[in-house]
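Trainee: what follows is a predicted protein model with its sequence.
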Amino acid sequence: MFAAGAKGVKTMGYRVVVVGATGNVGREMLNILAEREFPIDEIAALASSRSQGSEIEFGETGKKLKVQNVEHFDFTGWDIALFAAGSGPTKIYAPKAASQGCVVIDNSSLYRMDPDVPLIVPEVNPEAIDGYKARNIIANPNCSTAQMVVALKPLHDRAKIKRVVVSTYQSVSGAGKEGMDELFEQSRAIFVGDPVEPKKFTKQIAFNVIPHIDVFLDDGSTKEEWKMVVETKKILDPAVKVVATCVRVPVFVGHSEALHVELENELSATEAQEILREAPGVMLVDKRENGGYVTPIECVGDYATFVSRVREDPTVENGLALWCVSDNLRKGAALNAVQIAELLGRRHLKKG
């Protein structure tokens, strides 16, 4: 994996930084870089001063990385920085990295709708990455948007999507470690009869569902729902109409979505299945029998966006309904960021 070379000799790997390396997504980025054998000469793990000096594993390579303080890090001479630090730190350090010649791939929402920053899902709009030089920054979409557009892209190419109605069933890992801890602690409290007090979420999440992710907007939608609308338009097609209801469910990892799609041209469920079976990034598991579909538990740790329950929607002309599941820490965040880095390497930062 590490391309060793003598001093002054050009090698075949990249110098890669992971910012926010100690969080859920940052750790997953390190795991996926190792799993996919991304060509690396040198790697640095950065976090806040609280984590400085601690050690973190680089996947299953056996290599330990000492966490460095992002505040004092010089990005000069580094090729790619994967940011998983949230919008606050990203606002400070992403422009610094970009100005020092390091290409930023950012997982936060900060730059997604910036017209000078490409918003990329490699299976859907790889050509958009060519615009990264305007800011030296590339944005990673919202976790729910990423898996949805992977499933929609092949259908859009074949029959042109007019409208999407989506309901999401989003795991607590989308709210970070605090969200996962809250589900665990509340579940345990309920079993032993202790009182349950919401902290991270607005209501009890254990044995419950909460139709509220991120802040409310003036029109009654939440920011998470707004993200799915505007990001889908930017990535897939500005003409596609989208309405979303985003719901937090008591699942640790893996987001699910019920999609109702209205198409411009006729497309049968059988044809849709054939298209999805061959689509990049999609795994079709669609048997009309008990257990013939994928649930979040089965998708954890996998790279694919799983599609099941493909059927025709008789309530609209040229309508389809389908079920879509993916590991939100992977395709929804870390995997997509690493895939962007791979795409960037192929198209722009070629080594050797």
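Mentor: Sure, I can see it.

Trainee: hey, let's count contacts and neighbours off CA atoms from now on
Mentor: Will do.

Trainee: what about Gly77, neighbour count?
Mentor: Neighbour count of Gly77, defined by other CA atoms under 10 Å: 11.

Trainee: the structure to be compared is supplied as follows:
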Amino acid sequence: MASIFIIGGSEDLAAEVLGELLSRGHDPEQFRLLHDSATAGEFVAVGETRFRVELASEEALEEAEAAIFLGDGLLAKDFVPLLAERGTLVVDASPYSRRMGLGTLVVPEVNGELLGAEGRSQLFAFPMATTVGLAIALAPLHAFAAIRRVVATVFEPASQRGPAGIEMLSRQSVAMVSGEGVDREKHPETFAFNVRPQAAGPEGEGWAFDERMVCQEIESLFPQPAFDVFLTITRVPVFVGAAQSLWVEFDSNVSLEEVQEALRGAPSILVAGDELPEATDEEAQLVLADEEAGPLDVAGSSAVHVARLRLDPLRSDCLGMWIAFDDMRKGVALGVASVFERAWGRYGPEY
């Protein structure tokens, strides 16, 4: 009888998470997919297996042993409190739990020791993809030389706005290439062939809501005293994949060799020029040799790719770096699967 439920999210994201869990040896018969009335009845394909999406309801969740929430958080709002009260294992990768301050915020490579700890609730929140990539890159650096401050420019793809964001970018791109231009009444913001910062919130003192969320999530993930994070999230005309330009200030001087050694010894990080264990062809190896690899270049990778490491010539306590990662795979699916498995306690820990 199915006892693990994947609830909400786009078809692509649900398939990515489910596919990752199946690749780790889980029985397909264990899983059920639930969604709202607009999506119930559709099918999600993972390889040759098709899963029918059912309507999310209290009745459907009566026998749930574990639940993974994806998407915009509306279904999580309806069902996470109910499941948490029952003591059901919940991994919430939607915005709901993290914005409400519920459960334990976890990225396995950063604070994975909290998974399965005695006395903790069975509700785990998973951060937004921007935070995941940033935290994985900063964790080994903060461990060897305490970070004082980070300044980041985040390049956010259309996929972070869901299927509607991808469709909007596609339609705008076609319209502009064909010479039609973008209809400002239908699309107040032009994303195709353009770069725009996220809009500041009405009460954010110039900050966008997601920028504040990333700062709060980083503070929650790292031990106190936390370091300062100042970032700007920009929306770029890229369908999938994320990148960030980082400026890291340490409490003490560091050498480039120390930085490289710390990064190379960390989980889920690949430094440009290193060997890629999962690479089986020359093209994949060229990605690592590319010091300027972007989101498209690392699509499908299980790592956060680090490049352009350099010290400030005037300050050896300041480091510049570039990171790129697959926002759907590394930013969500792999982390969610790892949080679930380690909290579930029935499979070996993986990243």
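Mentor: It's in. Keep in mind that what you see is a predicted model, and the values were worked out from it rather than measured.

Trainee: which one is Gly181 of the second structure nearest to, not counting chain neighbours?
Mentor: Ala175 (5.5 Å; CA to CA, 6 or more residues apart in numbering).

Trainee: contacts for the strand or helix carrying Val150 of the first structure, please.
Mentor: Element membership for Val150 of the first structure (DSSP states H and E) is helix 143-159. For helix 143-159 of the first structure, contacts defined as CA atoms under 8 Å, 6 or more residues apart in numbering pick out 121, 123-124, 161, 168, 170, 174, 227-228, 231-232, 235-236, 255, 257, 263-267, 272, 275-276, 279-282, 305, 307, 324-326, 328-329, 331-333, 336.

Trainee: same thing but at 6 Å, please
Mentor: Contact partners of helix 143-159 of the first structure, identified using CA atoms under 6 Å, 6 or more residues apart in numbering, comprise 228, 265, 305, 328, 332-333.

Trainee: filter these down to the buried ones.
Mentor: Buried by 16 or more other CA atoms under 10 Å: 228, 305, 328, 332-333, out of the contacts of helix 143-159 of the first structure.

Trainee: could you dump the residues you listed into CSV and include distance to Gly101 of the first structure and secondary structure?
Mentor: Shown next, in CSV, are these (distance: CA to CA, whole Å; DSSP: H, G, I helix; E, B strand; the rest coil):
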residue, distance to Gly101 of the first structure, secondary structure
Met228, 31, helix
Thr305, 33, strand
Asn328, 30, coil
Gly332, 27, helix
Ala333, 23, helix
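
Trainee: distance to Lys96 of the first structure added to those, as CSV?
Mentor: Below are these laid out as CSV (distance: CA to CA, whole Å):
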residue, distance to Lys96 of the first structure
Met228, 28
Thr305, 34
Asn328, 28
Gly332, 26
Ala333, 22
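
Trainee: just flag the most distant two among the residues you listed.
Mentor: For those, the farthest-apart pair by CA to CA is Met228 and Thr305; their separation is 16.5 Å.

Trainee: helix or strand: which one has whatever residue of the second structure lines up with His260 of the first structure?
Mentor: Here His260 of the first structure is matched to Trp247 in the second structure, going by TM-score structural alignment. Here Trp247 of the second structure, judged by DSSP H and E, is contained in strand 242-250.

Trainee: how much does that strand stray from the first structure?
Mentor: Averaged over the aligned pairs, strand 242-250 of the second structure sits 0.6 Å from the first structure after superposition, using mean CA distance after the TM-score superposition for the first structure.

Trainee: how about whatever helix or strand comes next after that strand, aligned to which bit of the first structure?
Mentor: Where DSSP H and E defines the elements, the next helix or strand beyond strand 242-250 of the second structure is helix 256-264. With TM-score structural alignment applied, helix 256-264 of the second structure matches the range 269-277 in the first structure.

Trainee: just checking, what residue in the first structure corresponds to His35 of the second structure?
Mentor: Per TM-score structural alignment, His35 of the second structure is aligned with Ala47.

Trainee: residue contacts, its match?
Mentor: Taking CA under 6 Å, 6+ apart, one finds 19-21, 69-70 in contact with Ala47 of the first structure.

Trainee: can we see that at 10 Å?
Mentor: 18-23, 26, 53-54, 67-71, 84-85, 89 (CA atoms under 10 Å, 6 or more residues apart in numbering).

Trainee: same question for Leu65 of the first structure.
Mentor: 21, 43-46, 53-58.

Trainee: try Ala64 of the second structure
Mentor: 2-5, 31-32, 83, 86, 88-90.

Trainee: by neighbour count, which of those residues wins?
Mentor: Top of the contacts of Ala64 of the second structure by neighbour count (other CA under 10 Å): Val90, with 29 neighbours.

Trainee: quick one, strands of the stretch 151-300 of the first structure?
Mentor: For the stretch 151-300 of the first structure, the strands defined by DSSP state E, counting those that start in this stretch occupy 161-170, 241-248, 255-263, 282-284.

Trainee: and the angle from the strand holding Trp247 of the second structure to strand 228-235?
Mentor: Interaxial angle, strand 242-250 of the second structure versus strand 228-235 (axes from the mean of the first three to the mean of the last three CA atoms, to 10 degrees): 160 degrees.

Trainee: distance from the chain centre to strand 242-250 of the second structure, please.
Mentor: Counting by CA atoms, centre = their mean, to the nearest Å, strand 242-250 of the second structure is centred 16 Å from the centre of its parent chain.

Trainee: give me the helices and strands touching it, please.
Mentor: When contacts are defined as 3 or more CA pairs under 10 Å, 6 or more residues apart in numbering; DSSP states H and E, strand 242-250 of the second structure packs onto helix 129-144, strand 147-156, strand 228-235, strand 304-312, strand 315-325.

Trainee: if you set the cut-off to 7 Å instead, what comes out?
Mentor: Using 3 or more CA pairs under 7 Å, 6 or more residues apart in numbering; DSSP states H and E, the elements in contact with strand 242-250 of the second structure are strand 147-156, strand 315-325.

Trainee: how far away is Ala156 of the second structure from Thr49 of the second structure?
Mentor: Actually, residue 156 of the second structure is Glu rather than Ala. 32 Å (CA to CA, to the nearest Å).

Trainee: the more surrounded of these two?
Mentor: Per other CA under 10 Å, whichever of Glu156 of the second structure and Thr49 has more neighbours is Glu156, with 28 against 10.

Trainee: ok, back up a step: from Lys64 of the first structure, how far off is the match of His35 of the second structure?
Mentor: Taking CA to CA, one finds Ala47 of the first structure at 15 Å from Lys64 of the first structure.

Trainee: same thing with Leu33 of the first structure?
Mentor: From Leu33 of the first structure to Lys64 of the first structure the distance is 14 Å (CA to CA).

Trainee: alright, calling it a day.
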